[in-house]
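[1] Got a predicted structure here, sequence first:
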Amino acid sequence: MNKPTSAASAPAILNRDIKTIVNAGLKRRHAAETRFRWYGLIAVSLGLLFVVLMFGNIISKGYPAFWQTYIQLPIKFDPAVIDPQGSRDPKTLESADYAALVRAGMRQMFPKVEGRLELRALYGLVSSNAALELQSRVLQNPALIGAEQEIWLLASADVDTLVKGNIDRSLDETERPIKDNQVGWVDKLKAAGKIEKQFNTILFSSGDSREPEMAGIRGALMGSFYTLLVTFLLSFPIGVATAVYLEEFAPKNRWTDIIEVNINNLAAVPSIVFGLLGLAVFINFFGLPRSAPLVGGLVLSLMTLPVIIIAGRAALTSVPPSIREAALGMGASKLQMVGHHVLPLAMPGMLTGSIIGMARALGESAPLLMIGMVAFIVDVPKGLMDPATVLPVQVYLWSDLPERAFVERTSAAIMVLLAFMILMNGLAILLRKRFERRW
């Protein structure tokens, strides 16, 4: 028979049972915490993996666009073609048939090629930009007339794609953009050292073009610059002034509450709504020109203002009340207190919020599509009223084109856009670290 449990041992048994229950609960909580930690680690790792894959895909497709294929041709600047009268008149030199000089150089390289179709395929190895290059050289130095030089001229997009290995030679020629005879001529030029890849300065010095090898992003870069300039000049002072008024001077009543709620709501409004507003107000009502950086800057200012106001108010709130009390205690007016003490201390946070808002504006395309900045613009804009496009819209335009060379330029434009956005966000972090005050 079991002995009866004594009264003295009952508390010990109870304590042991409680410890068992507590330990079991602790094990469950620790296991749950470990699982949660692993879930978070897996989520972060997956996110980083997808980011790496995205950047790797963009860079692998985009970096070849920074290099362009050139063909070296013997060019004779024939006076009979360029300046038959010998007048050296700039208008005569400008209107000369420089494409004939390129064709003569190609025939000199391949004298056995005959027939209209064969010659047309041969001339297609060189870009139409080659004639413009020769024209520019002659206009800058008329002494070239009569001379003969070996000149590197821009190859066509198909040749560039072939040289970069993006065309499968094993396919039937009906399924390739470049024919068998052209492939043979390219191989001969490569064996003779007449083909090489050079840094693609055209990508950064030219505007858009229907020819992939002549398309550049300078027009989009200047359009983005003018658009962001208007955005910053409007949104920053108005946003800072609004934040200061609401936080430091505005009475706390129903109207200010409504204003604050609407500002917070505007920060979450889809960007295309601002584009519709700009189309209705700035273009249809005020009659401003479509595709102009001025209109784009006005639209992006409306979109950026709520972000700057919210960031500005947060920066003002972070300034300790003792700063205000000390300034007022020394006899400063409220305006002096805000202007001389609170605002300088809050300005780093305001600048950070403004730069982040500008970085968001730089990457926007939907509102600008609504105001016509999706147009095909060849010329580089020189002012706020000239037709222009921006980098995100240029990416959108090129991504819709079928040529393989435009895929490279699309990815290259994305790389440039990401570089600017990373630079702007890095600048925001640097300003915050450099001027941040801790109390």
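    Cool, the structure landed. Numbering: from 1, shown residues only.
[2] From here on, just use CA atoms for contacts and neighbour counts.
    Will do.
[3] What segments of the stretch 251-400 of the chain are helices?
    254-266, 271-278, 293-317, 321-329, 334-337, 343-362, 366-370, 391-399 (DSSP state H, counting those that start in this stretch).
[4] Packing partners of the third one?
    Secondary-structure packing of helix 293-317 (3 or more Cα pairs under 8 Å, 6 or more residues apart in numbering; DSSP states H and E): helix 218-244, helix 254-266, helix 271-278, helix 343-362, helix 366-370.
[5] what's the second one in contact with?
    Right, helix 254-266. Under the criterion Cα atoms under 8 Å, 6 or more residues apart in numbering, residues Leu246, Ala250, Met303, Pro306, Ile309, Ile310 lie in contact with helix 254-266.
[6] How about the contacts made by the third one?
    Contacts for Met303 (Cα under 8 Å, 6+ apart) come out as Leu266, Ala267, Ser271, Phe274, Ala361.
[7] Likewise for the second one?
    Ala250 makes contacts with Thr256, as judged by Cα under 8 Å, 6+ apart.
[8] Against Ala267, how distant is it?
    21 Å (Cα to Cα, to the nearest Å).
[9] do the same with the first one
    The span separating Leu246 from Ala267 equals 16 Å under the rule Cα to Cα.
[10] Pasting the second one now:
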Amino acid sequence: MTNLSAGPFRNEKALARLRKRRAADTRFRLYGLSAIGFALAALSLLVFSIGAQALSAATYHVVKYDVVLDAAVIAPKGKDTPDQISRNVDGFYSLVRENLKDTFPDARDDRRSSRELGELMTRLAVLPTARKVADNPTLMGQKITITAPLNDDLDLYLKGAASPQKKVKLGKVVSVEAETGRTYRLAGPAAFKVIESLVSAERFEVGDAVDRQSILLTTGATTGKISDVTTDSAVIDLLTGNADDFKGATPVARLIGIPQSERNVTDQQIAWTLALKDMGRISRVPHLSLLTHTDSTYPELAGALAAIVGSLLTMFVTAFIAVPIGIFASVYLEEFAPRNRVTEIIEVNINNLAAVPSIVFGLLGAAVFLGFFGLPRSAPLVGGLVLALLTLPTIIIASRAALKSVPPSIRAAALGVGASKMQSVFHHVLPLAGPGIFTGAILGMARALGETAPLLLIGMVAFVADVPSGPTDEATALPVLIYSWSTNAERAWEPMTAAVIVILLMFLIVMNGIVVLLRRRFERRW
């Protein structure tokens, strides 16, 4: 029996090289695992960041208003046609404001309070009701309930995203004494000790000035703002409700860390909102209007329906042009084109076009399709043509790779039994390469779906309030809508933008899922 340890290659130098090679293999595996871990961590962070913001936009707050449809207000003489009624926003909005003034009569005689009260709801939120009444005039004179979105800033406040706020439950209030006007003193043994300690520690400044932090005291539908506090008493300015409601109650203090001067909502508006919520008139519901409404200048009314339809129309034009041209071009270049300098130049240029920045295709589309041919601006037809040029190289390259993967024996066998070159390609080679070809086509379409720069240059960034009915109508697309909403200044647009990103990602996931299913179902390994 041979002793391997005594072999000619069994020496210290050989063993050192072996250990070094194995250490290199181990390091390489660690590098690979580290790269995968980093990629997964970055992806998880991205998904979590977008998902956390989009979750806020999944629901929103709506308010109920019971109003009587007074014909003299919503359909005055001379403006009583269905078309005029459907556009009478001011008339329907005035009914809602009157309902709010009836709910909070103290705001009726004060101009500033009346204006702030009206800002609880956006004027255009009554448009669906106006159109409903225009379609059914028999509703005139009847009492109906209008359900409309709450102002976006107040919606964010109720979600806890508008300003940092801390809730503290206080002790029992024993007595309530009126001082001057709507100012009252609440007293109770150590009832306000927590608040007094925060004020003493200079974490909060109480008072009537708008540049100071606010401490709101709430019980039920009654809210007051603390202007002075000690351990066992507090002075409040009553904002809503009846001060006697505090007697015997254990109110909740809301410590708002941002002064009124730095907020988009006032303490009075917060008090009205809390009162409406306590009355059961405010509820949080799924934000389905994000999928059923079109774009708007108000976040609470905006939706992505027009952009979704615009993207689908654009993808239809892109697929109608790019997929057949790309497949036939790849078949010709791979199976029929002679191998000469001309085809080599064509192949090199196709590979180069696949790496050209997308904005270049946008410039080309703006110059040729809009400038030279005069096609309609902001139309899915033009967007589809530009994106078809963008995806053609990708489809051609993927299709040629799929055709190359079919073994030459298939072609030889078809020709051997008497098939022509055309029959060999279209009856035998192309069906076997089909899964790979359509995989490349769908991946190219997925890339086109997420492109923004070409669509911006052909004008699809325009504000579109109507759903396009065809490829020549003015439209926008999901990536452009994301860009447009992300540039808006209001805080409420942030979760809305994240929600549309999620919608776009869902489309991409579906398209990539189709690719995986096609590959598993039809792909053949040779």
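    Yes, it's here. These figures come from a predicted structure and were not determined experimentally.
[11] quick revisit: of the contacts of Met303 of structure 1, just say which sits nearest to Lys19 of structure 1.
    Ala267 (53.2 Å; Cα to Cα).
[12] if we can go back for a sec, so which of the helices and strands packed on helix 293-317 of structure 1 comes closest to Arg103 of structure 1?
    In terms of Cα to Cα, the element of those nearest to Arg103 of structure 1 is helix 218-244, at 29.8 Å.
[13] Where does that closest one end up in structure 2?
    Counting by TM-score structural alignment, helix 218-244 of structure 1 pairs with residues 305-331 of structure 2.
[14] mean deviation of the matching stretch from structure 1?
    Comparison of stretch 305-331 of structure 2 with structure 1 after fitting gives an average deviation of 0.7 Å (mean Cα distance after the TM-score superposition for structure 1).
[15] Mind giving me the packing neighbours of the helix or strand harbouring Lys91 of structure 1?
    Secondary structure assignment for Lys91 of structure 1, by DSSP states H and E: helix 90-94. In this structure, helix 90-94 of structure 1 packs against helix 129-140, with contacts taken as 3+ Cα pairs under 8 Å, 6+ apart.
[16] Can you give the contact residues for the helix it packs on?
    90, 93-94, 96, 98-99, 101-102, 144-145, 153-154, 214.
[17] Could you do stretch 331-346 of structure 1 as well?
    Contacts of stretch 331-346 of structure 1 (Cα under 8 Å, 6+ apart): Glu248, Gly312, Ala315, Leu316, Ser318, Val319, Ile323, Arg324, Ala327, Leu328, Arg437.
[18] Which pair of the residues you listed spans the longest distance?
    Gly312 and Leu328 (21.9 Å).
[19] start and end residues in structure 1 for the longest strand seen in structure 2, please.
    Using DSSP state E, we find that the single longest strand of structure 2 is strand 59-68. Residues 67-76 of structure 1 are where strand 59-68 of structure 2 lands when matched by TM-score structural alignment.
[20] which stretches of the stretch 1-150 of structure 1 form helices?
    Using DSSP H, counting those that start in this stretch, the helices assigned to the stretch 1-150 of structure 1 run over residues 10-62, 79-82, 90-94, 98-109, 116-123, 129-140.
[21] Pull the contacting residues for Lys197 of structure 1.
    Residues in contact with Lys197 of structure 1, defined by Cα under 8 Å, 6+ apart, are Trp67, Gln68, Thr69, Tyr70.
[22] Could you see which of the residues you listed carry over to structure 2?
    Conservation of the contacts of Lys197 of structure 1 in structure 2, assessed by both residues aligned by TM-score structural alignment, their matches' Cα atoms under 8 Å: retained contacts are Trp67, Gln68, Thr69, Tyr70.
[23] got those as JSON lines, with distance to Phe36 of structure 1 and neighbour count columns?
    Supplementary listing: the kept ones among the contacts of Lys197 of structure 1 in JSON lines, determined by distance: Cα to Cα, whole Å; neighbours: other Cα atoms under 10 Å:
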{"residue": "Trp67", "distance to Phe36 of structure 1": "48", "neighbour count": "17"}
{"residue": "Gln68", "distance to Phe36 of structure 1": "51", "neighbour count": "24"}
{"residue": "Thr69", "distance to Phe36 of structure 1": "53", "neighbour count": "24"}
{"residue": "Tyr70", "distance to Phe36 of structure 1": "57", "neighbour count": "24"}
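[24] Wasn't Thr297 of structure 2 part of a strand?
    No. Applying DSSP: H, G, I helix; E, B strand; the rest coil, one finds Thr297 of structure 2 to be coil, outside a strand.
[25] For it, give its distance to Leu381 of structure 2.
    To Leu381 of structure 2, Thr297 of structure 2 is 26 Å away according to Cα to Cα.
[26] Of those two, which one has the most company?
    Leu381 (25 against 12; other Cα atoms under 10 Å).
[27] ok, now which ones touch the more buried one?
    Leu313, Thr314, Val317, Pro471, Thr472.
[28] cool, and Pro82 of structure 2?
    Counted by Cα under 8 Å, 6+ apart, Pro82 of structure 2 has contacts Ala134, Asp135, Pro137.
[29] Now check structure 1 for the residue matching the first one.
    This points to Ala134 of structure 2. Per TM-score structural alignment, the equivalent position to Ala134 of structure 2 in structure 1 is Leu139.
[30] how near is that match to Pro64 of structure 1?
    For Leu139 of structure 1, the distance to Pro64 of structure 1 (Cα to Cα) stands at 32 Å.
[31] now Val102 of structure 1
    Going from Val102 of structure 1 to Pro64 of structure 1 by Cα to Cα gives 26 Å.
[32] which one of the two has more residues nearby?
    Val102 (24 against 20).
[33] Tell me which residue of structure 2 lines up with the more buried one.
    Using TM-score structural alignment, the equivalent of Val102 of structure 1 in structure 2 is Val96.
[34] Same check on Gly339 of structure 1?
    In structure 2, Gly339 of structure 1 lands on Phe426 (TM-score structural alignment).
[35] What is the burial count for its match?
    Phe426 of structure 2 has 12 nearby residues by other Cα under 10 Å.
[36] measure it to Arg491 of structure 2 for me?
    Counting by Cα to Cα - Phe426 of structure 2 and Arg491 of structure 2 are separated by 56 Å.
[37] do Thr145 of structure 2 as well
    29 Å.
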